[in-house]
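**Student:** With the sequence up front, the predicted model follows.
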Amino acid sequence: MDLYLIHQPFGDYYGSWQAMEELYREGRIRAIGVCNFYPDRLTDLCANASVIPSVDQVELHPFFQQAGALQAMRELGVQPQAWGPLAEGTHGIFQKEVLSAIGKKYDKTVAQVVLRWNVQRGVSIIPKSVHRNRMEENLAIWDFALGDEDMAAITQMDLGHSEIIDHSSPETAKWLNSWKIHD
């Protein structure tokens, strides 16, 4: 297996991490990582692990940029990976004038601008699509680079919080812990 991830920092994730470390050391998994570990949980895991996560897959898009989380990942040597890099299509992302104007400047789509923005921030991206033409469009982001002004304009779009899921909410913790996949 190339990459195995813990999806949330809930339940016995330390036990899961230790089991994953063992599989990693045995060569059965090439890389291990985490998802949705905010800086405090990621720092705590790294301080108590013998193998540092290769990636932390978190929500990263223009409306939730997580600059602090990215900084923590850099300091810990963990690669940030964006799930929902196109904000799951929310907030009218594909119609935002600032993104459209940047796209016109480079002859690129809004999706390409947003994906390139995350890549330039050092984030690996996993945009979801089942349409071949969109997959091809998502791959065509390597022939241009956004300028500092463009990056700054996108930075202004940050809401500072997720509107998809609040991982720090007690309700989210209860909901996630209600999923019993192991007895």
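**Tutor:** Yes, it's here.
**Student:** use CA for all of it now, contacts and neighbours both
**Tutor:** OK.
**Student:** Kindly list the longest helix within this protein.
**Tutor:** The longest helix of the chain (DSSP state H) is helix 13-25.
**Student:** ok, the residue most central in space within the chain - contacts?
**Tutor:** Centroid-nearest residue in the chain: residue 82, 2.2 Å away (criterion: Cα atoms, centre = their mean). Residue 82 is in contact with 57, 58, 59, 60, 61, 118, 123, 124, 125, 126, counting by Cα atoms under 8 Å, 6 or more residues apart in numbering.
**Student:** cutoff 10 Å now
**Tutor:** Residue 82 makes contact with 35, 55-61, 65, 115, 118-119, 123-127, according to Cα atoms under 10 Å, 6 or more residues apart in numbering.
**Student:** what about it, distance to residue 72?
**Tutor:** 15 Å (Cα to Cα, to the nearest Å).
**Student:** residue ranges for the strands of this protein, please.
**Tutor:** 3-6, 31-35, 55-59, 79-83, 124-126 (DSSP state E).
**Student:** Just send the ones you listed back as JSON lines, with distance to residue 47 too.
**Tutor:** Shown next, in JSON lines, are the strands of the chain (distance: least, Cα to Cα, whole Å):
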{"stretch": "strand 3-6", "distance to residue 47": "17"}
{"stretch": "strand 31-35", "distance to residue 47": "14"}
{"stretch": "strand 55-59", "distance to residue 47": "15"}
{"stretch": "strand 79-83", "distance to residue 47": "16"}
{"stretch": "strand 124-126", "distance to residue 47": "24"}
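**Student:** Tell me where the protein has helices.
**Tutor:** Counting by DSSP H, the chain has helices at residues 13-25, 39-47, 67-76, 97-106, 110-120, 132-139, 148-155, 170-177.
**Student:** quick one: the last one to chain centroid distance?
**Tutor:** Put plainly, it is helix 170-177. Counting by Cα atoms, centre = their mean, to the nearest Å, helix 170-177 is centred 21 Å from the centre of its parent chain.
**Student:** then this one, side by side with the first:
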Amino acid sequence: MEKILLNDGNEIPAIGFGVFRIPNDGSTYQAVLDALEAGYRHIDTAVAYFNEEEVGRAIKDSGIERDQIFVTSKLWLQDYGYEAAKKGLEVSLKKLGLDYIDLYLLHQPYGDVAGAWRALEEAKKEGKIKSIGVSNMTPKLWGKFVPNFKTIPAVNQVEFNPYFQQVELKKVLDKNNVKIEAWGPLGQGNRDLFNEPIIKKLSDKYNKDVGQIILRFENQEGIIVLPKSTHKARIASNLNIFDFSLTDDEIDQMRTLDKGHGSHNPDAPGVEEMLLSAFDVHEND
């Protein structure tokens, strides 16, 4: 598995398996087992996905050594603030059944971000977290919060796909070698994206499916990708992107697909209020 060096000296697998919206009815457990069997060594979950327990159980039952699996989870807004964040992390560690989390993110950039980040910095020093990062931070939100952090985030997990290539954000992050992790790297199944002539032509040339072309493009752009599927064959095929490379000219062609916006705008009015009251992540604790 190809790995990417983070700005804190840790390495992260270049492709991970995301479990967003996979139910905690046994489906997440089976999907993670299938992903690990296929060769994934990076699993991305969150307390707000309500499936950390199944992720942890699958990791344990896989028989793979803990230090061979990179685990990401995320703190929800409900647990922001210094003391609340410390408790929230402990809940995630308990649900996952782990002594440490490889990467822990602030899931949304609202509320007491500063207090929550301070708790993450402390937990990193204590060894409970290896790397810390943020999610859904636009250039505007990055400028609001990060200059006040003692520690620069290792990653920013944001919406990224050929239709939304985060050009302005990349300029901001590159200054501190902060890596982008892509949620929705396949455009969340956007039919228009999957029927783009440029991508279909490359699919024919390389004898790869459209999803593999998209993921390889993102990988060659230095993006950490987190495709999701519950279908065993698709889980495996999404990982099979390292036996070919797009040319510089083909990369340039893919870049022309950028529309400059995505399906989610963290800067939009009302988003903060909506997410702050979205749900109770500890309802069943």
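**Tutor:** Structure's in. What do you need? None of the values given here were measured: they were computed from a predicted structure.
**Student:** about what we covered before: which part of structure 2 matches the longest helix of structure 1?
**Tutor:** Mapping helix 13-25 of structure 1 onto structure 2 (TM-score structural alignment) gives residues 113-125.
**Student:** again, but for stretch 100-108 of structure 1
**Tutor:** With TM-score structural alignment as the criterion, stretch 100-108 of structure 1 aligns to 200-208.
**Student:** can you point me to the longest helix in structure 2?
**Tutor:** Longest helix in structure 2, counting residues (DSSP H): helix 82-96.
**Student:** quick one: it aligns where in structure 1?
**Tutor:** Aligned by TM-score structural alignment, helix 82-96 of structure 2 corresponds to no residues of structure 1.
**Student:** elements contacting that helix?
**Tutor:** helix 52-62, strand 70-75, strand 101-106, helix 113-125 (3 or more Cα pairs under 10 Å, 6 or more residues apart in numbering; DSSP states H and E).
**Student:** So which of those is nearest residue 247 of structure 2?
**Tutor:** Nearest to residue 247 of structure 2 among the helices and strands packed on helix 82-96 of structure 2 is strand 70-75 (29.9 Å), distances taken as Cα to Cα.
**Student:** Correct me if wrong: residue 263 of structure 2 contacts residue 164.
**Tutor:** Yes - using Cα atoms under 10 Å, residue 263 of structure 2 is in contact with residue 164, at 9.0 Å.
**Student:** Please say which of these two ends up with more neighbours.
**Tutor:** Legend: neighbour count by other Cα atoms under 10 Å for residue 263 of structure 2 and residue 164, higher for residue 164 (18 against 11).
**Student:** Tell me which residue of structure 1 lines up with the more buried one.
**Tutor:** Under TM-score structural alignment, residue 164 of structure 2 pairs with residue 64 in structure 1.
**Student:** And for residue 242 of structure 2?
**Tutor:** In structure 1, residue 242 of structure 2 lands on residue 142 (TM-score structural alignment).
**Student:** ok, and which of the helices of structure 1 has the densest surroundings?
**Tutor:** helix 110-120 (a mean of 22; mean count of other Cα atoms under 10 Å).
**Student:** mean shift of it relative to structure 2?
**Tutor:** Its matched residues in structure 2 lie on average 0.6 Å from helix 110-120 of structure 1 after superposition (mean Cα distance after the TM-score superposition for structure 1).
**Student:** Show me what that helix is packed against.
**Tutor:** Counting by 3+ Cα pairs under 10 Å, 6+ apart, helix 110-120 of structure 1 packs on strand 79-83, helix 97-106, strand 124-126, helix 132-139, helix 148-155.
**Student:** Direction-wise, compare the longest one with helix 110-120 and give the angle.
**Tutor:** Angle of helix 97-106 of structure 1 versus helix 110-120, following axes from the mean of the first three to the mean of the last three Cα atoms, to 10 degrees, is 90 degrees.
**Student:** now swap in the fourth one and tell me
**Tutor:** The directions of helix 132-139 of structure 1 and helix 110-120 differ by 40 degrees, with the same axes, to 10 degrees as the criterion.
**Student:** if we can go back for a sec, select, out of the helices of structure 1, the one closest to residue 31 of structure 1.
**Tutor:** The nearest among the helices of structure 1, by Cα to Cα, is helix 13-25 at 6.7 Å.
**Student:** Mind telling me what residue 230 of structure 2 corresponds to in structure 1?
**Tutor:** By TM-score structural alignment, residue 230 of structure 2 lines up with residue 130 in structure 1.
**Student:** before we move on, the earlier item: now tabulate the helices and strands packed on helix 82-96 of structure 2 in a markdown table and tack on distance to residue 147 of structure 2.
**Tutor:** Shown next, in a markdown table, are the helices and strands packed on helix 82-96 of structure 2 (distance: least, Cα to Cα, whole Å):
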| stretch | distance to residue 147 of structure 2 |
| --- | --- |
| helix 52-62 | 31 |
| strand 70-75 | 20 |
| strand 101-106 | 16 |
| helix 113-125 | 11 |
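**Student:** Nearest approach to residue 273 of structure 2 belongs to which of those?
**Tutor:** The closest of the helices and strands packed on helix 82-96 of structure 2 to residue 273 of structure 2 is helix 113-125. By Cα to Cα, the value is 14.6 Å.
**Student:** Between strand 129-135 and the closest one, find me the angle.
**Tutor:** Going by the same axes, to 10 degrees, helix 113-125 of structure 2 makes 160 degrees with strand 129-135.
**Student:** average gap between helix 113-125 of structure 2 and structure 1?
**Tutor:** Its matched residues in structure 1 lie on average 0.7 Å from helix 113-125 of structure 2 after superposition (mean Cα distance after the TM-score superposition for structure 1).
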